[in-house]
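> just the structure for this:
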Amino acid sequence: MSDDSAAPERADTSKSTRTRERILDAAAFVLSRKGYAGTRLSDVAAQAEVQAPAIYYYFESRDALIEEVMWVGAHRVRAHVEEVLAGLPEDTSPMDRILEAVAAHLRYELHICDYATASIRNAGQVPEHVRLRPAAEEATYSRIWRDLFAQAKKAGQLRPDLDINVSRMLLLGSMNWAAEWWNPKMRSLNDLVKATQDFVRHGMGAVDLDDPTHG
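Below is the predicted model:
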């Protein structure tokens, strides 16, 4: 015999979850465009189509809401890149794994996810207490790239003199900075992905002396 009295409670919980997600989505939208200093709860509420005081039912403060957006942004980028890498054939070379990760990061950051853009653009703007949890997630993500570079170096697919730690941080920094300057009206996302992959392949990759294009 089913307990019909639980149905309204489940419906309320589902509605509450949807409202919380709508507020988060709205905050990601506003934060990705107006930045930390310019993000106001009134703008988030208008975007989410809720009353501003309702936000405090789900988040204790403006900073708590922004922290959650930035953590979600960092987490979703990591999860997306991990999913792409996990779906590659087992015989994919270490260098090709880096190139696929480059494409996955840029496409998610610039085309798919307001959360990722909000997290990346505001990393240097928010107070330290807002940065702690997102920064821990970013550190986990950075270790994925550390492993990718280490595997490619071990396989001889990176220049022997390459400092893989510095190169990894430069690559991540340049990809994240694209959120500030990339304009889809000036160049396509496909062009940006290819240019970044070429930068890795030709700037960091081992020189193939048998390649006829090598001078």
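> use CA for all of it now, contacts and neighbours both
Fine.
> and residue 32, that's in a helix?
Yes. Residue 32 forms part of a helix when assessed by DSSP: H, G, I helix; E, B strand; the rest coil.
> look up the closest residue to it, ignoring the ones flanking it.
Of all residues not flanking residue 32 in the chain, residue 118 sits nearest, at 3.9 Å (CA to CA, 6 or more residues apart in numbering).
> I figured that neighbour hits residue 28, correct?
Yes. The criterion here is CA atoms under 8 Å, and residue 118 meets it with residue 28 at 5.9 Å.
> and this one, please, so the two structures can be compared:
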Amino acid sequence: MARKTEVQDAETAGSKSARTRKRLLDAAAVVLARRGYAGTRLSDIAEEAHVQAPAIYYYYPSREDLIEEVMHVGAAAMYSHLRDAMDALPPGAPPHTRIAAAVEAHLRNELELSDYARAIIRNGNQLPEVVGKRARAQITAYNDIWRGLIADLAEAGQLRDGLDASVARMLVLGALNWAAEWFDPERGSLEEAISTAQSMVLYALRP
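Sure thing, here's the model as predicted:
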């Protein structure tokens, strides 16, 4: 049986390793959001994480393995954030209220809360198949929530006649994603951006 100090040493080492892995993931998310997939170098990630670049290989065999993990973790977190926002609404909340909440959840996560969300939004379409496979499964689940929101709006008779629900969903998400490129908190508040987006999205979708 291992002595108590040996167990504690093992637990401390494991905890330190987990913290370092998280620091590397967080740093990679920052660099990916800033520089994009093609411009992300391990040396930049190491500098952001305050580690020596060769140390990264202790945790991840390659640049692609690290980026793949970031994208998977980020996409899963985006899905959970939106799901939690929907679950926090009162039971029976009308479709337009749910869509307004989804708009806020998306923009707040993208622009305020998560470098991972920005990394996903800016790089999701740039990744090789093997790097983006797990993330795309989570992104599909995320899109399915939006698909359901617009379907509910249509079922309630509140979707504008002549709109293709699939096209409408992609246009809404495309517009929300683009906010990562232009939003500047020094030129306008996030609350104003969210309120404006909610108004425009609902005006465009409803009769």
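> coming back round to it: find the helix or strand that the residue nearest to residue 32 of the first structure is a member of.
helix 114-121 (DSSP states H and E).
> for residue 20 of the first structure, give me its contacts.
residue 58 (CA atoms under 8 Å, 6 or more residues apart in numbering).
> which is the succeeding secondary structure element to the helix or strand containing it?
Assessed by DSSP H and E, residue 20 of the first structure sits inside helix 6-38. The helix or strand immediately downstream of helix 6-38 of the first structure is helix 41-48, counting by DSSP H and E.
> aligned partner of residue 170 of the second structure in the first structure?
Using TM-score structural alignment as the criterion, residue 170 of the second structure maps onto residue 169 of the first structure.
> the helix or strand containing its match: average distance to aligned residues in the second structure?
Under the criterion of DSSP H and E, residue 169 of the first structure resides in helix 164-181. Taken over the aligned residues, the distance from helix 164-181 of the first structure to the second structure averages 1.1 Å (mean CA distance after the TM-score superposition for the first structure).
> okay, buried residues for that helix please.
Residues of helix 164-181 of the first structure classed as buried by neighbour count (16 or more other CA atoms under 10 Å): 164, 167, 168, 171, 175, 176, 178, 179.
> tell me the contacts of the residue nearest to the spatial centre of the first structure?
Taking CA atoms, centre = their mean, the centroid of the first structure lies closest to residue 77, which sits 3.3 Å from it. By CA under 8 Å, 6+ apart, the contact set of residue 77 of the first structure is 105, 108, 109, 116.
> contacts for the helix holding residue 118 of the first structure, please.
25, 28-29, 31-33, 35, 69-74, 76-77, 108-110, 176-177, 179-180.
> quick one: average offset of the following helix or strand past it versus the second structure, please.
Next helix or strand after helix 114-121 of the first structure toward the C-terminus (DSSP H and E): helix 128-154. Compared with the second structure after the fit, helix 128-154 of the first structure shows a mean deviation of 1.1 Å (mean CA distance after the TM-score superposition for the first structure).
> equivalent range in the second structure for helix 128-154 of the first structure?
Under TM-score structural alignment, the match for helix 128-154 of the first structure is residues 129-155.
> buried residues in the matching stretch?
131-132, 134-136, 138-139, 142-143, 145-147, 149-154.
> now, which of the contacts of residue 77 of the first structure lie within strands?
Among those, no residue falls in strands (DSSP state E).
> name the member of the residues you listed with the most neighbours.
Highest neighbour count within the contacts of residue 77 of the first structure, by other CA atoms under 10 Å: residue 116, with 28 neighbours.
> any idea how far residue 122 of the first structure lies from residue 2 of the first structure?
49 Å (CA to CA, to the nearest Å).
> what residues does the nearest residue to residue 27 of the first structure once chain neighbours are set aside make contact with?
Of all residues not flanking residue 27 of the first structure in the chain, residue 44 sits nearest, at 5.3 Å (CA to CA, 6+ apart). Counting by CA under 8 Å, 6+ apart, residue 44 of the first structure makes contact with 23, 26, 27, 30, 52.
> ok, now with 10 Å
22-31, 50-52, 55 (CA atoms under 10 Å, 6 or more residues apart in numbering).
> cool, residue 108 of the first structure as well?
Contacts of residue 108 of the first structure (CA under 10 Å, 6+ apart): 76, 77, 78, 80, 81, 114, 115, 116, 117.
> most neighbours, which of those residues?
residue 115 (30 neighbours).
> what residue in the second structure is paired with that one?
Alignment note: residue 115 of the first structure maps to residue 116 in the second structure; criterion TM-score structural alignment.
> I'd like to know how far that match sits from residue 89 of the second structure.
In terms of CA to CA, residue 116 of the second structure sits 25 Å off from residue 89 of the second structure.
> try residue 110 of the second structure
From residue 110 of the second structure to residue 89 of the second structure the distance is 20 Å (CA to CA).
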